[in-house]
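Engineer: I'd like to go over a predicted model; first the sequence, then the structure.
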Amino acid sequence: MKAFAVFALLAVAGADLAPRYGYVQPSYGYAPSVAYAEPSYAPVRVAYAEPSYDEAPVYAFNYAVADDYSGANFQAGENRDGYATSGSYSVVLPDGRTQTVTYKVADAYSGYVADVSYSGEAKYAPVAYKAAPAYHAAPAYQAAPAYEVEQVYEPLPVYQSEA
């Protein structure tokens, strides 16, 4: 056992685990020769002309959806000429009315001005309400049956005074 401890101590002392600083370039006996072509920096030809965004946008669009199967019924449209924008959109509400929003923006400083209107009369379907039955939870715990304890002593007699 002592010999093992001595050998272990010598192995730890002999192991040189101190970090080495610096790097030694390995020599392989040959130097690879690499030849690259000189890059050419010719101007790149442009395949398209850069669009100019200086002019004010002008557009108009409209769309509408009327699907009887799903019940979807809505439409929208907008016109824009420069900063002046106007449009409207409408949707059929669940109560049967049609909500129409008409909006306009006169210029960049006037802001968004909207006019909301409703057409039609609200119709609500009668709801047949039936109260759910009352919930009575079953007891989760069953108590063990009670048992009578036998008396192991005799109680003392109780005397009543004659007063």
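Structural biologist: Cool, got the structure.

Engineer: hey, let's count contacts and neighbours off CA atoms from now on
Structural biologist: Noted.

Engineer: hang on, L9 in a helix?
Structural biologist: Yes: membership of L9 in a helix is supported by DSSP: H, G, I helix; E, B strand; the rest coil.

Engineer: That one: neighbour count?
Structural biologist: Here the neighbour count serves as a burial measure; for L9 (other CA atoms under 10 Å) it reads 11.

Engineer: A further structure is provided below for comparison with the first:
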Amino acid sequence: MQGGAVLALLVVAVAAVSAQGGEGYGHHHLEEYVDYRAHPRYHYDYHVHDPHTHDFKNQWEHRDGKETKGHYSLLQPDGRKRIVEYRAGKHGADYRIKYEGHSEHGGIGSFGIGY
């Protein structure tokens, strides 16, 4: 008799779980309308400043229609800061890269032998 009670409880539990997530049991599906012809516009930025791992970087980007502008910088393993400014549009992309500081560790990107 005890086995029949366990089986009955198992059937009730499965039926309760099925009723929670199944179609037609109170589950509502919301459709989202996306207008792919809408004028694209966004802006974002982020910053990372972690002295423990020496991870220093930031980026921002802004888009308005077909024009996208952005900037990012990071501290490279050799100690120099790389700064990239970019602009992209219907005629292509343009990147301007510059470096600040001097290579301190002889790592990748330096002119010295770092091995």
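Structural biologist: Alright, I've got the coordinates. Computed from a predicted structure; not experimentally measured.

Engineer: Can you give me the TM-score here?
Structural biologist: Once superposed, the chains reach a TM-score of 0.62 (TM-score structural alignment, normalised by the length of structure 2), with 80 aligned residues with a CA RMSD of 2.3 Å.

Engineer: Strands of structure 2, residue ranges please.
Structural biologist: With DSSP state E as the definition, structure 2 shows strands at residue ranges 41-50, 55-64, 67-75, 81-89, 92-100.

Engineer: right, so of these, which gets closest to A15 of structure 2?
Structural biologist: Smallest distance to A15 of structure 2 across the strands of structure 2 (CA to CA): 45.9 Å, for strand 41-50.

Engineer: now the closest one: which residue numbers in structure 1?
Structural biologist: Under TM-score structural alignment, strand 41-50 of structure 2 corresponds to residues 58-67 of structure 1.

Engineer: Leaving out chain neighbours, which residue sits closest to the equivalent of G101 of structure 2 over in structure 1?
Structural biologist: In structure 1, the residue paired with G101 of structure 2 according to TM-score structural alignment is G120. Setting aside the residues directly before and after it, G120 of structure 1 is nearest to R97 in space (CA to CA, 6 or more residues apart in numbering), at 4.8 Å.

Engineer: In structure 2, what residue corresponds to the one you found?
Structural biologist: Aligned against structure 2 by TM-score structural alignment, R97 of structure 1 finds its counterpart in R80.

Engineer: circling back to that earlier point, give me the contacts around the match of strand 41-50 of structure 2.
Structural biologist: Stretch 58-67 of structure 1 is contacted from outside by 72-82, using CA atoms under 8 Å, 6 or more residues apart in numbering.

Engineer: Roughly how far does the most centrally placed residue in structure 2 sit from K57 of structure 2?
Structural biologist: The central residue of structure 2, meaning the one whose C-alpha is nearest the mean C-alpha position (CA atoms, centre = their mean), is Y46 at 10.3 Å. Here the criterion is CA to CA, to the nearest Å. By it, Y46 of structure 2 lies 8 Å from K57 of structure 2.

Engineer: One more: V84 of structure 2?
Structural biologist: Taking CA to CA as the measure, V84 of structure 2 falls 11 Å from K57 of structure 2.

Engineer: okay, and the common contacts of those two?
Structural biologist: 72-73.

Engineer: ok, back up a step: so the match of G101 of structure 2 touches G96, yeah?
Structural biologist: Yes: contact status for G120 of structure 1 versus G96: in contact at 7.1 Å, counting by CA atoms under 8 Å.

Engineer: Looking at these two, which is more packed in?
Structural biologist: The neighbour comparison of G120 of structure 1 against G96 (other CA under 10 Å) goes to G96, with 14 against 11.

Engineer: and that one, what does it touch?
Structural biologist: Applying CA under 8 Å, 6+ apart, the residues near G96 of structure 1 are 120-123.

Engineer: Turn those into a markdown table, including distance to D107 of structure 1.
Structural biologist: Rendered in a markdown table, the data for these read as follows (distance: CA to CA, whole Å):
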| residue | distance to D107 of structure 1 |
| --- | --- |
| G120 | 33 |
| E121 | 36 |
| A122 | 37 |
| K123 | 40 |
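
Engineer: In helices, which of these fall?
Structural biologist: When these are checked against helices using DSSP state H, none is located there.
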